[in-house]
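Engineer: sequence and computational prediction follow.
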Amino acid sequence: MIQSEKVHLLTISSIFAAIIFLFTAYFFHIPFATGYIHFGDTLVFLAAALLPKPYAIGAAVVGMGLSDLMTAPIWVLPTVLIKTLVVLSFSSKTEKIVCSRNMIGVICAYFVNVTGYFVFTGILYQDWLFPIVRLYTDLIPPFICGILFIAIGKVLDRTRLKEKFFTVRG
């Protein structure tokens, strides 16, 4: 990989990290039961579908991690681990953002988010009843973000954004 391509990817990753942070912690931050709904995961999914894995993981971890650091610091480590696994569910090696591989990624990301936060809630609170009570809070946001990812991804695919700004790697 040539130096200018690394700079390009690092720049886009940094922009994604900043936008993920803003859309998780502040923009459309909707309080909901025991947590909040945000659209940061939609941007994590997009980063994972556009950027090579290390760059997408960096964007997700920095954006979501900073958000948790500002709003609920106890969740930083679980979020870093969960979002790393979420990014691994997607592929940037396809010509389109919305493809069969990334549709499966949305489903995997849904279960990684729900299961990950369920397990970490039980561990952090040392109580397995609370994660069950809180489960409905954790079921809705990743579902909404998955639908948004598909909708936004289809629009971006029509603009051929990936073809214009990202190299498909084989």
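Structural biologist: Cool, got the structure.

Engineer: C-alpha from now on. contacts and neighbour counts both.
Structural biologist: Noted.

Engineer: give me the neighbour count for residue 57.
Structural biologist: Under the neighbour criterion other CA atoms under 10 Å, residue 57 is assigned a count of 24.

Engineer: tell me who's in contact with it.
Structural biologist: 48, 83, 84, 87 (CA atoms under 8 Å, 6 or more residues apart in numbering).

Engineer: how close does residue 56 get to residue 33?
Structural biologist: 30 Å (CA to CA, to the nearest Å).

Engineer: between the two, point out the one with more neighbours.
Structural biologist: residue 56 (31 against 11).

Engineer: which residues of the chain fall in strands?
Structural biologist: Remark: strands assigned in the chain by DSSP state E are 30-32, 35-37.

Engineer: looking at neighbours, which among the contacts of residue 57 is most surrounded?
Structural biologist: Going by other CA under 10 Å, residue 87 tops the contacts of residue 57 with 31 neighbours.

Engineer: comparison target, given below:
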Amino acid sequence: MSNEETNKKTRLIVLAALLAALVFLATAYILHIPVGGNGGYVHVGDAFIYLAAVLLPTPYAMAAAAIGAGLADIATGAAIWAIPTMIIKPILVLFFTNKTEKIINMRNVVATLIAGIVGTVLYMLAEGIMIGSIQAAFVMSLVGLVQPLGSAIVFIIVGLAFDKANIKVKYHLLAA
């Protein structure tokens, strides 16, 4: 492996770790609002999962999502959700593209909506399995629809700021 390849991999690992830390902080502590009696909570951590998805190659973004969100569940007393979270959050990465110079484009804006719906449905299924009732989980999951909206708004605001600063080009984050 050449020095240039090693440097690129190191940069990607460091950026993935930084984004995992941001996912953790935004999930566990920034606008962390407990809801319902199921140990769940509303947060804007998904905004940083979306950001990881548009800045990093998919495997790195998926790792940042799983690690950051999973650790947040454990740290906030919602450890029962850590395994479903570490399965669900990486799936949300798949709807975004990192192959354009701009973070905010039509595909990534639409991806926030798709990721929000898919995430809500997958958590509803996980909760249904845990409590033994998909119907009850569906009713409780309706509150969870607020979270994807907040995360989408934060992602778009941060993404527009990063686009204005030309972050992807400046830091060589364009996908090959």
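Structural biologist: That came through fine. It should be emphasised that the depicted structure is a prediction, and the values quoted were computed from it without experimental measurement.

Engineer: show me the contacts of residue 57 of structure 1 that map onto helices.
Structural biologist: 48, 83, 84, 87 (DSSP state H).

Engineer: and the most centrally placed residue in structure 1, what is it in contact with?
Structural biologist: Centroid-nearest residue in structure 1, with CA atoms, centre = their mean: residue 44, separated by 2.7 Å. Residues near residue 44 of structure 1 by CA under 8 Å, 6+ apart: 16, 20, 56, 59, 60, 83, 87.

Engineer: same thing but 6 Å
Structural biologist: Residue 44 of structure 1 is in contact with residue 60, counting by CA atoms under 6 Å, 6 or more residues apart in numbering.

Engineer: same deal with residue 97 of structure 2?
Structural biologist: residue 54.

Engineer: relative to residue 2 of structure 1, how far out is the aligned residue in structure 1 for it?
Structural biologist: The alignment partner of residue 97 of structure 2 in structure 1, by TM-score structural alignment, is residue 91. Using CA to CA, residue 91 of structure 1 is found at 22 Å from residue 2 of structure 1.

Engineer: got the buried residues for stretch 155-163 of structure 1?
Structural biologist: 157, 162 (16 or more other CA atoms under 10 Å).

Engineer: structure 2: matching residues for that one?
Structural biologist: Using TM-score structural alignment, the partner range for stretch 155-163 of structure 1 is residues 161-169.

Engineer: what is the end-to-end distance of that stretch?
Structural biologist: 14 Å.

Engineer: ok now that stretch, how far from the chain's centre?
Structural biologist: Chain-centre distance of stretch 161-169 of structure 2: 19 Å, with CA atoms, centre = their mean, to the nearest Å.

Engineer: and if you look at stretch 30-43 of structure 2?
Structural biologist: 16 Å.

Engineer: returning to that earlier point: name the nearest of the contacts of residue 57 of structure 1 relative to residue 158 of structure 1.
Structural biologist: Nearest to residue 158 of structure 1 among the contacts of residue 57 of structure 1: residue 48, at 18.4 Å, using CA to CA.

Engineer: roughly how far does the corresponding residue of structure 2 for the closest one sit from residue 175 of structure 2?
Structural biologist: Here residue 48 of structure 1 is matched to residue 53 in structure 2, going by TM-score structural alignment. Distance, residue 53 of structure 2 to residue 175 of structure 2, by CA to CA: 11 Å.

Engineer: same deal with residue 59 of structure 2?
Structural biologist: 12 Å.

Engineer: again, but for residue 147 of structure 2
Structural biologist: 29 Å.

Engineer: same check on residue 89 of structure 2?
Structural biologist: Taken as CA to CA, the span from residue 89 of structure 2 to residue 175 of structure 2 is 21 Å.
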